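Asker: turn this into a structure:
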Amino acid sequence: MALRHFLLALLAVVYTTGSMAELNVTELLEARRLAPSPGYVAVCYTPFHNWEYPMGNNPGNVGRLRAAIEADFELLSQHVTHVRTFHAMHYGIEIAPIAAKYGLKLYLGVFMTKESWRNVELNAAANAIKYHSDTVEAVLIGNENLFNFYERSWDILNTVNEVKALAGGDAWRVKFGTVQRLDAFLDAKYDWDMGQLNSKLDILGVNIYPFFDAGFRRDQPAALLDRLWNLVVNKYPREKVRLTETGYPTGGSAPSWAPNNVPSLDVSYEYYNAVAAWTPSGSETLPKFWFQAFDRRPEDPMSQVDHERFFGFFKTDRQPKRDNFPRRKASGDCGGGLERGVDYWGNDIGSAPAASAEACFAHCRSRAGCQAFTWSDYEGGMCWLKWGKTEVKPKAGVVSALLEC
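Answerer: Model (predicted):
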């Protein structure tokens, strides 16, 4: 997205000592190892949807911003285990302690800026590493900023080194990386810079949006994602690459170059489920980040492009757009009610023999990514383990259940 880095810069947080400068433009899954797994989708987060966040002519209410961010993380903790941010702090409010409070793992973004609040941002990242390394799995420095060589590899690596120096002897506790557009990975003009980043960083985050490609097909929603991903991991080390953004807007207009990619809730939901089911070889246990948690406010500069306003799972007021979008997390301590004569069709990630449906709960809890099952008397009893419940069909003799509370 060509405008995203520039417009995010307009939303960058300004913090000064003693005052807030004006904005310029739980265990729910600890039992499941708090590890992303097949069928699992993580989420990207900014707090810009909150009215408390100063934006444009709206002064907001910075005094209440922390409470708003906490409310966001409390909601997200019901649905995901991992959150990716674009900043380490907002108006001096550090994100890592809030994520830790709600049991969420972080891919913590560090926004690269030359503004006066730069040191506060870098110190927030260092504090996150020093005091919340159990929460912060990765620190990602720079977002889509190689585009048109807005910044270069040495700018990113110098900032990485600054954060490491601030974190001191704790820097080893987390992985360091960057996030760039798909073309930075595939266009030869970026090869030198990407080679430098690859040689020095642990993580290379790639943003892939089939929505912005005329080759996207609704009847094969993950096919283009898979093809583009494979182009990336065939060029760069698979173990380093992460899908740091993908998504499909629920409203707005189609891109002029991809007029058939009309935004809609139905297509977005279908694509979400396709991403959840997509398990690229060698990367099955890595998080797949959906962009993004919440829709944008009308005064957000990014909303000038209408579809950019509607990428969120949730509306700006935290209300859901539909059921199971996103799915709720499953709890290792929960056992949902059994549905007899109902088949949770499709979504299979494995199977396990069991003499009764009740025994399937333990099998599902022990299988990464399992959030539901259907039991049948096949071969004396079999649990068909599933990443979720999306379509149901009546079927005599079978029993199904969700793990979610």
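Asker: please count neighbours and contacts with C-alpha atoms only from this point.
Answerer: Noted.
Asker: list the buried residues of the longest strand anywhere in the chain.
Answerer: Under DSSP state E, the strand in the chain containing the largest number of residues is strand 391-402. In terms of neighbour count (16 or more other Cα atoms under 10 Å), strand 391-402 has its buried residues at 398, 399, 400, 401, 402.
Asker: run this one through as well so I can compare:
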Amino acid sequence: MLRPLLFACVVARAVGLTGICYDSYLATSQVASDFRVIRTKFDAVRTYQTNVGGLNLIAEAAAANLKVAAGVWIRDPSIYVDDVAALVAGIKAHPDTVLAVYVGNEELMHGWSASQVIAEVQAVRGALVANGITSVPVGSVQTDGDFLNNPELAAVCDVVGVNIYPFFGSSPLAVLFPIQDLSTRYNAVVAAYGKNRVKLTETGWPTSGVSYGTPVISFATAQNYYNSYMSWTATSGADCPFYFQFQDVTAKQGFEAHFGLSVDGVSWKFTPPTPAPTPAPTPAPTPAPTSAPTPAPTPAPTTKTPAPTTVAPTTTTTKPALSTSNDTFVPEKGHFVSDDGNNTDSNATVVVTPAPTPAPTPVAIDKREDDATSGTHVAETASGSASSPTTSITVSVLSVVAVLALVAAVYHHYRKSDAIKPNTLLPGRRSTLTITHDAIAIL
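Answerer: Prediction:
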């Protein structure tokens, strides 16, 4: 019953947090300022000891508003005793600051057996329980391979802390695709021991130093790995993973001295992402004030206009009714033609009453058209009405006279010629006379 409760505590405390490792090699005079710098970019620190030169790192983290994964160093008996005492005091004073307690760090790589580490984990848990501390999960930190090869150690841990470094990988793929290597190895431990228990406690890439095997050591390579790591943790990584480490430690040798994200503890080598701020709650919208009704304006008095002397008559026109289908109105036919070719003859009578204005006097405008044969001019009025009946009769009479004159001329011509008969005009074809209202055409 206790372990499921501890799992719930771990998840609740670590969701959405980002962390960085803090090396105990650093001078104690720097701890307070270092933690303030760390807090500008990260939410938590992982320590390898809890007591450093008389300073309780749990209390220091709480003062900087940081969470802490507190470490117990088990390779030195004197350090171990001081760490356990600081652990008990720090958790009692700041119960909400500690995410987890990690007993040891990679001892299986340094000749320890799984049973030795198990004994230390159980001893630290016993000391906490003896002091009434039961809500903080206790575990150990080893490499992913060592945890997979020693499931009995994982069985006694509330949290399984794994250190995974593609930089140290022997496979060329680990170097070419480091984040894929990190993800694959992390997921293998998760598959073995469960997502809620497994935590990424270290990963990193040095910015300088002599290359270890095939990996490339450069500032750009380290920056690319870090950026890819941050993207991975945002979508696939464990709750509150820890990157190694805050600052370069020049006391170490070779590339081991250059894993830090900062050279001097003041400025960053490359800018870690800033934690996203918590959005402010959206205030309820304030209703707009109701405007007072505007009184209707009083119309100004107007002078009565005398009635026109001539009132335009009310005209009644007939126009086609609007069609609700895709019909086409053909002006020449005066009706709609449907898409299927049928006529839509529904007409609507519209009464148009013009405003009472003096009726304009029609003005005759001559629109002259050259008559190709008779030279007749057709007069049209400005209203666009058709030619008068007198003009039509005149055109018809002239057309008939012209036809008779032409027939007489042709007949007289062919009577004088014995070689051509009148009925052989255009042999093989029939002559057709087409008479129009303004000309005669031989087709």
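Asker: in structure 2, point out the residues matching the longest strand of structure 1.
Answerer: Aligned using TM-score structural alignment, strand 391-402 of structure 1 spans no residues in structure 2.
Asker: which strands and helices sit next to that strand?
Answerer: With contacts defined as 3 or more Cα pairs under 8 Å, 6 or more residues apart in numbering; DSSP states H and E, the packing partners of strand 391-402 of structure 1 are strand 339-345, strand 372-376.
Asker: just to revisit the earlier point, okay, the buried residues of strand 391-402 of structure 1 in a markdown table with distance to residue 98 of structure 1 next?
Answerer: A markdown table is the format used below for those (distance: Cα to Cα, whole Å):
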| residue | distance to residue 98 of structure 1 |
| --- | --- |
| 398 | 43 |
| 399 | 40 |
| 400 | 36 |
| 401 | 33 |
| 402 | 29 |
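Asker: tell me the one of those nearest residue 80 of structure 1?
Answerer: Taking Cα to Cα as the measure, residue 80 of structure 1 lies nearest residue 402 of those, at 16.3 Å.
Asker: for the closest one, which non-adjacent residue is closest in space?
Answerer: residue 372 (4.3 Å; Cα to Cα, 6 or more residues apart in numbering).
Asker: so how far is residue 362 of structure 1 from that neighbour?
Answerer: Residue 372 of structure 1 sits 11 Å away from residue 362 of structure 1, going by Cα to Cα, to the nearest Å.
Asker: between the two, which one's more packed in?
Answerer: More crowded of residue 372 of structure 1 and residue 362, by other Cα atoms under 10 Å: residue 372, with 27 against 13.
Asker: distance of the more buried one relative to residue 95 of structure 1?
Answerer: 32 Å.
Asker: can I get the helices and strands packed on strand 391-402 of structure 1 in JSON lines including distance to residue 195 of structure 1?
Answerer: Formatted as JSON lines, those follow (distance: least, Cα to Cα, whole Å):
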{"stretch": "strand 339-345", "distance to residue 195 of structure 1": "44"}
{"stretch": "strand 372-376", "distance to residue 195 of structure 1": "42"}
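Asker: so which of those is nearest residue 81 of structure 1?
Answerer: Closest approach to residue 81 of structure 1 among these is made by strand 372-376 (17.5 Å; Cα to Cα).
Asker: tell me the residues of structure 2 aligned with the closest one.
Answerer: Alignment of strand 372-376 of structure 1 against structure 2: no match, by TM-score structural alignment.
Asker: by contact count, what packs against that strand?
Answerer: Going by 3+ Cα pairs under 8 Å, 6+ apart, strand 372-376 of structure 1 lies up against strand 339-345, helix 360-365, strand 382-386, strand 391-402.
Asker: reformat the ones you listed as JSON lines; add distance to residue 312 of structure 1.
Answerer: As requested, these are exported to JSON lines (distance: least, Cα to Cα, whole Å):
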{"stretch": "strand 339-345", "distance to residue 312 of structure 1": "27"}
{"stretch": "helix 360-365", "distance to residue 312 of structure 1": "29"}
{"stretch": "strand 382-386", "distance to residue 312 of structure 1": "25"}
{"stretch": "strand 391-402", "distance to residue 312 of structure 1": "23"}
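Asker: please identify the most buried of the helices and strands packed on strand 391-402 of structure 1.
Answerer: Comparing those by mean neighbour count (mean count of other Cα atoms under 10 Å), strand 372-376 ranks first with a mean of 28.
Asker: now that one, how far from the centre of its chain.
Answerer: On the basis of Cα atoms, centre = their mean, to the nearest Å, strand 372-376 of structure 1 sits 28 Å off its chain's mean C-alpha point.
Asker: the helices and strands packed on strand 372-376 of structure 1: which one's closest to residue 220 of structure 1?
Answerer: Between residue 220 of structure 1 and those, the shortest gap by Cα to Cα is with strand 391-402, which sits at 17.4 Å.
Asker: okay, the angle between that closest one and strand 339-345?
Answerer: Strand 391-402 of structure 1 runs at 120 degrees relative to strand 339-345, counting by axes from the mean of the first three to the mean of the last three Cα atoms, to 10 degrees.
Asker: burial check on the aligned partner of residue 312 of structure 1 in structure 2, number of neighbours?
Answerer: Aligning on TM-score structural alignment places residue 312 of structure 1 opposite residue 260 in structure 2. By the criterion of other Cα under 10 Å, residue 260 of structure 2 has 26 neighbours.
Asker: need the three-state assignment for residue 260 of structure 2.
Answerer: Secondary structure, DSSP: H, G, I helix; E, B strand; the rest coil: residue 260 of structure 2 is coil.
Asker: quick check: it touching residue 250?
Answerer: No: using Cα atoms under 8 Å, residue 260 of structure 2 makes no contact with residue 250, being 10.2 Å away.
Asker: mind checking how far the residue lying closest to residue 11 of structure 2 once chain neighbours are set aside is from residue 390 of structure 2?
Answerer: Excluding the flanking residues, the one nearest residue 11 of structure 2 by Cα to Cα, 6+ apart is residue 196, at 6.7 Å. Distance, residue 196 of structure 2 to residue 390 of structure 2, by Cα to Cα: 109 Å.
Asker: what about these two, which has more around it?
Answerer: Between residue 196 of structure 2 and residue 390, counted using other Cα under 10 Å, the more crowded position is residue 196 (18 against 9).
Asker: the more buried one against residue 9, yeah?
Answerer: No: applying Cα under 8 Å, one finds residue 196 of structure 2 not in contact with residue 9, separated by 10.0 Å.
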